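Asks: how would this look folded up:
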Amino acid sequence: MATYPIQVKRFAYRGSDPRKRQKADEQNRIATKLETYINALVKSQTAPIQMYFYHQIATETGFSENTVRELCFSIDGGHNGFKAIKPSLGANSARTESCNDGICIATFASSIESVIAGPAPPPSTGLIYRNKYD
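Replies: A predicted model of the protein is given here:
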């Protein structure tokens, strides 16, 4: 989840090709506009955790969805958008407050532990299996 202030990826071109330099400058200009727009959205956010979708940002800013996705993917790594935490809250208090509002998000730690541990072993049948070397 992203926290305020949000930073959008910038391009650094240090070569001598004027076309590539112009493209990088244009991408950085768009990134600055997106960053300003997204930070205004996040700053006025009332929900503890809010999902922002690239297609909505693209529609509201007038840039293509592909451009918005390319520049904003680094915010939170989401393919369709990103989640942002209300600026006055930390990550833990945002989770707690969102659960109190009835929009409870599954606890991150327990879901990660279940992924790491893998599936539960099958129930015991009482049989002992031996290999041919026992």
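
Asks: can we go C-alpha only for contacts and neighbour counts from here?
Replies: Noted.

Asks: in the protein, which spans are helices?
Replies: 18-43, 54-61, 65-76, 91-100, 108-117 (DSSP state H).

Asks: Ala94 - nearest residue in space that isn't next to it in sequence?
Replies: Pro48 (5.0 Å; C-alpha to C-alpha, 6 or more residues apart in numbering).

Asks: could you also give me the structure for this next sequence, so I can compare it with the first?
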Amino acid sequence: MDYRGADPKKQRKVAEHNAMAQRVADHLNTLIANDPAPMQQYLWHGIARDLGLTTDKVESAVMYGGHNGITIGVTDEGRRAVARYKK
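Replies: Model (predicted):
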């Protein structure tokens, strides 16, 4: 989310949403980096459970995906991009 106005309530709401979205992205990147499969599927409710969030919040944090989750095709370039998340 993006808000450039001066309203502190709206600034705080956007900052909280962006921090939550970053947690979701970091979690997804960790899952992707540690799964060798070239096609991976993650459901919103599983990510929500892992992070203690609602499924609606998780879905709102991911730009691409369907109603229930996201399917990701992982290329060699994608693997390099998430390498720092590998455990």
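
Asks: what about the counterpart of Arg21 of the first structure in the second structure, distance to Tyr3 of the second structure?
Replies: Applying TM-score structural alignment, one finds that Arg21 of the first structure aligns to Gln11 in the second structure. Between Gln11 of the second structure and Tyr3 of the second structure the distance is 6 Å, computed by C-alpha to C-alpha, to the nearest Å.

Asks: for Phe63 of the first structure, see how far away the alignment partner in the first structure of Met20 of the second structure is.
Replies: Matched by TM-score structural alignment, Met20 of the second structure corresponds to Ile30 in the first structure. For Ile30 of the first structure, the distance to Phe63 of the first structure (C-alpha to C-alpha) stands at 8 Å.

Asks: out of those two, which sits in the more crowded spot?
Replies: Ile30 (19 against 14; other C-alpha atoms under 10 Å).

Asks: quick check: which of the helices of the first structure is buried the most?
Replies: The highest mean neighbour count among the helices of the first structure, using mean count of other C-alpha atoms under 10 Å, belongs to helix 65-76: a mean of 18.

Asks: packing partners for that one?
Replies: helix 54-61, strand 81-85 (3 or more C-alpha pairs under 8 Å, 6 or more residues apart in numbering; DSSP states H and E).

Asks: ok, back up a step: so what's the match of Arg21 of the first structure up against?
Replies: Contacts for Gln11 of the second structure were tallied using C-alpha atoms under 8 Å, 6 or more residues apart in numbering; they are 3-5.
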